[in-house]
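> Sequence first, then the predicted structure:
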Amino acid sequence: MTGDRVTVSLDDDASAALETLTDRTEDGHSELVRQALTFYAANFEAATANREVDLGVYYRMLAGGEHVLLDVDFLHCFLDYVETEAGDPDPDFLESADRVSEYHASEYEKRFLTLGDLLDWLSFCGFLTVRTTDDDTYHVVFPTESMKWFMLRFIERTTTALDFEIEVDEGVSKVLLTEHAE
């Protein structure tokens, strides 16, 4: 050890975190601060890249086993191969995807109050990019045409039990989605 010493003023949150970690690990304050600095340095890019991203949510999604990380190129490959030679979605795939959508519709009924909440979640998951154009209208961009038809179908089917209807105005790769009260 180099013997470097650092004096740090802790705010209430940092002090509470240090005490909690001390109790949980039974390590001393110095050891915990060393581990925290080493961890922060090793994960600096992830910790500072986008302050709006909550890495804890990603962790909970993956740790629960219900979600997986999938390279976006693989996703596009899958979607390309579920279309017939005519370019239409395969009926067997649609049937399976619709079953997944129905399940999520019951889950989303308790989880999302607005279209914006749902779109933020799907954006967080990486399926689309969204920005609000006014109170109830959202400008949604999809990376590919296949992602657009797939996600629009999913959105339309998962919002059936929610307390609003959706108006869809499609462009080439962009869509305006407007929430209307029922």
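Okay, I see it.
> Could you use CA atoms for every contact and neighbour count after this?
Noted.
> Next SSE downstream of the lengthiest helix in the chain?
Counting by DSSP state H, the longest helix found in the chain is helix 91-111. Next in sequence after helix 91-111, counting helices and strands by DSSP states H and E, comes helix 115-124.
> ok, second structure coming up, stack it against the first:
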Amino acid sequence: MAKLYFYYSSMNAGKSTTLLQSAHNYRERGLAPLLFTPQLDNRAGEGRIASRIGLDAKARAFTPADDLHQLTVAAGAIDCVLIDEAQFLTRAQVYQLGEVADRLGIPVLAYGLRTDFQGNLFEGSQHLLAWADKLIEIKTICHCGRKATMVLRTDEAGNVLREGEQVEIGGNERYTSVCRKHFKEGMAAKQSGDLPLEDS
């Protein structure tokens, strides 16, 4: 039986890299993956998924109005559906992806953030956490060495922002993955006093 998987993490944990590796594995075995990415995330260009380590692939850009079940049916013979930036899915689209797994028998692998810079769930993440058959955490680390589970947003000067729109597309320059402790403290980087002393 096909399943709906949610691979979740903080920023810069390698979600897109993992997705692109999965797509490569399917293609290497002669299978056809269908890749989706939200139209609003155009950092790599519309309809492209790119990783920080230089991997990229063409994908079908979708909007909140698109029916992902219908788009999958229209794509023809598909062996797997892969969704990048799955936090931007709507509740209806998460349901549609469940239908892809349940009715079409096609596995669905969704990759996305769990929470935003205020510690709140995204709509897509909320419903994936509730409805996915399998939840897989992709781990990254805070500047202190602990597991990073939260995201801080900063301005151009590096000041931590606690207010603003939930969605603001940006990469390393605007967001930092941190542990819960440093999220609460608003510490996006190691302070100079935290550095180990050098031997003289």
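Arrived safely. This structure is a prediction, so every number in the text was calculated from the model and none was measured.
> Mind checking the TM-score on these two?
Here the superposed chains carry a TM-score of 0.23, computed using TM-score structural alignment, normalised by the length of the first structure; 80 aligned residues with a C-alpha RMSD of 5.9 Å.
> picking that back up, the longest helix of the first structure versus helix 115-124: what angle between them?
Between the axes of helix 91-111 of the first structure and helix 115-124, defined by axes from the mean of the first three to the mean of the last three C-alpha atoms, to 10 degrees, the angle is 120 degrees.
> So which bits of helix 91-111 of the first structure are buried?
97, 98, 101, 102, 104, 105, 108 (16 or more other C-alpha atoms under 10 Å).
> Pick out the most distant pair among these.
In the buried residues of helix 91-111 of the first structure, two members sit farther apart than any others by C-alpha to C-alpha. They are 97 and 108, at 15.8 Å.
> which strands and helices sit next to the longest helix of the first structure?
Here helix 91-111 of the first structure touches helix 145-158, going by 3 or more C-alpha pairs under 8 Å, 6 or more residues apart in numbering; DSSP states H and E.
> what's the next helix or strand after the helix it packs on packed up against?
Where DSSP H and E defines the elements, the next helix or strand beyond helix 145-158 of the first structure is strand 164-170. If you count contacts as 3+ C-alpha pairs under 8 Å, 6+ apart, strand 164-170 of the first structure packs onto strand 174-181.
> Now stretch 167-178 of the first structure: buried residues?
So stretch 167-178 of the first structure, judged by 16+ other C-alpha under 10 Å, has buried residues 174, 175, 176, 177, 178.
> Quick one: end-to-end distance for it.
Distance between the two ends of stretch 167-178 of the first structure: 5 Å, counting by C-alpha to C-alpha, to the nearest Å.
> before we move on, the earlier item: quick one, the longest helix of the first structure and helix 145-158 angle?
50 degrees.
> nearest spatial neighbour of residue 175 of the second structure, skipping sequence neighbours?
residue 153 (4.6 Å; C-alpha to C-alpha, 6 or more residues apart in numbering).
> sec struct for the one you found, please.
strand (DSSP: H, G, I helix; E, B strand; the rest coil).
> CSV for the buried residues of stretch 167-178 of the first structure, including distance to residue 56 of the first structure?
Compiled in CSV, those are given as follows (distance: C-alpha to C-alpha, whole Å):
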residue, distance to residue 56 of the first structure
174, 30
175, 30
176, 30
177, 29
178, 30
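> so which of those comes closest to residue 21 of the first structure?
residue 177 (45.2 Å).
> how much space is there between the closest one and residue 158 of the first structure?
For residue 177 of the first structure relative to residue 158 of the first structure (C-alpha to C-alpha), the value is 14 Å.
> and if you look at residue 46 of the first structure?
31 Å.
> Please say which of these two ends up with more neighbours.
residue 158 (22 against 12; other C-alpha atoms under 10 Å).
> Leaving out sequence neighbours, find the closest residue to that one.
Distances taken as C-alpha to C-alpha, 6+ apart place residue 105 nearest to residue 158 of the first structure, at 4.0 Å, with adjacent residues excluded.
> That neighbour reaches residue 157, doesn't it?
Yes. Residue 105 of the first structure lies in contact with residue 157 (C-alpha atoms under 8 Å); the separation is 6.9 Å.
> how many neighbours does the closest residue to residue 18 of the first structure other than its chain neighbours have?
Residue nearest to residue 18 of the first structure in three dimensions, not counting chain neighbours: residue 29, with 7.1 Å by C-alpha to C-alpha, 6+ apart. Residue 29 of the first structure: 13 surrounding residues under other C-alpha under 10 Å.
> thought residue 29 of the first structure was touching residue 15?
No. Residue 29 of the first structure is beyond contact range of residue 15, at 10.4 Å (criterion: C-alpha under 8 Å).
> ok, so what distance separates residue 94 of the first structure from residue 108 of the first structure?
Counting by C-alpha to C-alpha, the gap from residue 94 of the first structure to residue 108 of the first structure is 20 Å.
> repeat for residue 74 of the first structure
On the measure of C-alpha to C-alpha, residue 74 of the first structure and residue 108 of the first structure end up 26 Å apart.
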